[in-house]
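J.: Show me the folded form of this:
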Amino acid sequence: MEGFAVWLTGIPSSGKSTIARALEERIKARGVKVQILESDEVRKSLTPRPTYTEDEREAFYRALVYIGELLVKHGVNVIFDATANKRVYRDEARRRLSRFLEVYVKCPLEVAINRDPKGLYRKALRGEITELPGLQKPYEEPLNPEVVVEADRERPEDAAAKIERKLKELGYL
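T.: All right, here's what the predicted structure looks like:
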């Protein structure tokens, strides 16, 4: 049976990775196979010295969707943990994956800047990074996500439970 894909999108440091891990835990507790595709980890293999140019981003997200598509076709459920700052990247996944759920991890910029576990905003504010989505590059909010998480108001565990409920409602779980 074909798997499903959940795409967690939002600005950097919005809480995508924490929610992805909480969701993974809930899905695995049901005895269901699931794999997180964390963009930062996948990028290390595909573009070891990323430049974050538009061409590179487009190629990266095409490859990420392709990897997810292969897993889903072989019955592995996928959680994409990826900013994907342009709608076109996420729309491509929606087109290619029939059992797809987009989750917008909505987070005020100030909250993300204060969290900043990887130091991206500090680097951007010092000029060491010039392409950070949400700060120096636009982040295109999803138009019709299946789930919206208010990252500054909802605990990651509650967000994961909300996503799990939607997966059940859609018949994916």
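J.: Going by C-alpha atoms from here, please, whenever you check contacts or count neighbours.
T.: OK.
J.: Please enumerate the strands of the chain.
T.: 5-9, 34-38, 77-81, 100-106, 147-150 (DSSP state E).
J.: Pull the residues that contact the top helix by length along the chain.
T.: Counting by DSSP state H, the longest helix found in the chain is helix 54-73. For helix 54-73, the external contacting residues (C-alpha atoms under 8 Å, 6 or more residues apart in numbering) are 1-5, 37, 39, 42-43, 46-47, 50, 77-78, 80, 84, 89, 92-93, 96-97.
J.: Kindly report the same for stretch 45-53.
T.: Arg43, Glu56, Phe60, Glu131.
J.: For Met1, which non-adjacent residue is closest in space?
T.: Spatial nearest neighbour of Met1, chain neighbours left out: Gly75 (5.5 Å); criterion: C-alpha to C-alpha, 6 or more residues apart in numbering.
J.: Distance of that neighbour relative to Pro12?
T.: 29 Å (C-alpha to C-alpha, to the nearest Å).
J.: Of the two, which one has the most company?
T.: Pro12 (27 against 15; other C-alpha atoms under 10 Å).
J.: Before we compare anything, build this one as well:
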Amino acid sequence: MEHKGVTVWFTGLSGAGKTTISQVVAQKLKDAGYKLEVLDGDIVRTNLTKGLGFSKEDRDENIRRIGFVSNLLTRNGVIVIVSAISPYREIRDEVRGKIGNFVEVFVNAPLATCEERDVKGLYKKARSGEIKMFTGISDPYEPPLNPEIECRTDLEELDESVNKVLQGLKDLGYLAD
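T.: Predicted coordinates:
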């Protein structure tokens, strides 16, 4: 299926639902015949950005590298689904500027909700001091000021959030009706 390339960048706290929503969106787009790639933050860290830590500089470099790959794919007509905490607004805006066809999806859930969903036990470790510089606890998360799409995963069912993303991409002209 011929379509414009676009990077769909899911950002939000750990446990907000970025991976869950992005996986379902990706599957629906794949089923509809779109060319796409998924760059999940956890998977990228074990392959593309191995060796980077969690200082602000390393986090920014991680996002720059994801953005670089996203840009290459986007300009070649691929829909790129990125799921990464990407806590700092400035670096997200930098990546947006380089890519151009960029849709920011703010996966928004209150910190308390994310802590309740903490399947990996990361918040617990961060609160006990085992994990330093943890986003939302000992390191800031800067929410987007004007995301194209916002999913409130504490208030919406999964299919509502998925449909909101797909409809947003249609409204922005990236998907056929």
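J.: if we can go back for a sec, which among the contacts of stretch 45-53 of the first structure gets closest to Glu102 of the first structure?
T.: Glu102 of the first structure has its nearest neighbour among the contacts of stretch 45-53 of the first structure in Phe60, at 18.6 Å by C-alpha to C-alpha.
J.: on that earlier part again, among the contacts of helix 54-73 of the first structure, which ones are buried?
T.: Among the contacts of helix 54-73 of the first structure, those scoring as buried are 3-5, 37, 39, 42-43, 77-78, 80, 84, 89, 93, 97 (criterion: 16 or more other C-alpha atoms under 10 Å).
J.: can you tell me which residue in the second structure aligns to the residue nearest to Met1 of the first structure?
T.: By TM-score structural alignment, Gly75 of the first structure lines up with Gly77 in the second structure.
J.: Ser13 of the first structure too?
T.: Match for Ser13 of the first structure (TM-score structural alignment): Gly15.
J.: how many other residues sit next to the closest residue to that match other than its chain neighbours?
T.: Ranked by C-alpha to C-alpha, 6+ apart and with sequence neighbours excluded, the top spatial neighbour of Gly15 of the second structure is Cys114, at 4.7 Å. Per other C-alpha under 10 Å, the neighbour tally for Cys114 of the second structure reads 21.
J.: which position in the first structure aligns with Cys114 of the second structure?
T.: Here Cys114 of the second structure is matched to Ala112 in the first structure, going by TM-score structural alignment.
J.: Deepest-packed of the strands of the first structure, please.
T.: Per-stretch averages of neighbours, counted by mean count of other C-alpha atoms under 10 Å, single out strand 5-9 among the strands of the first structure, with a mean of 27.
J.: coming back round to it: what's the separation between the match of Gly75 of the first structure and Leu36 of the second structure?
T.: Using C-alpha to C-alpha, we find Gly77 of the second structure at a distance of 9 Å from Leu36 of the second structure.
J.: before we move on, what about Leu158 of the second structure?
T.: As for Leu158 of the second structure, its distance to Leu36 of the second structure is 21 Å (criterion: C-alpha to C-alpha).
J.: Throw the strands of the first structure into TSV and include distance to Ile67 of the first structure, thanks.
T.: Shown next, in TSV, are these (distance: least, C-alpha to C-alpha, whole Å):
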stretch	distance to Ile67 of the first structure
strand 5-9	11
strand 34-38	9
strand 77-81	10
strand 100-106	14
strand 147-150	23
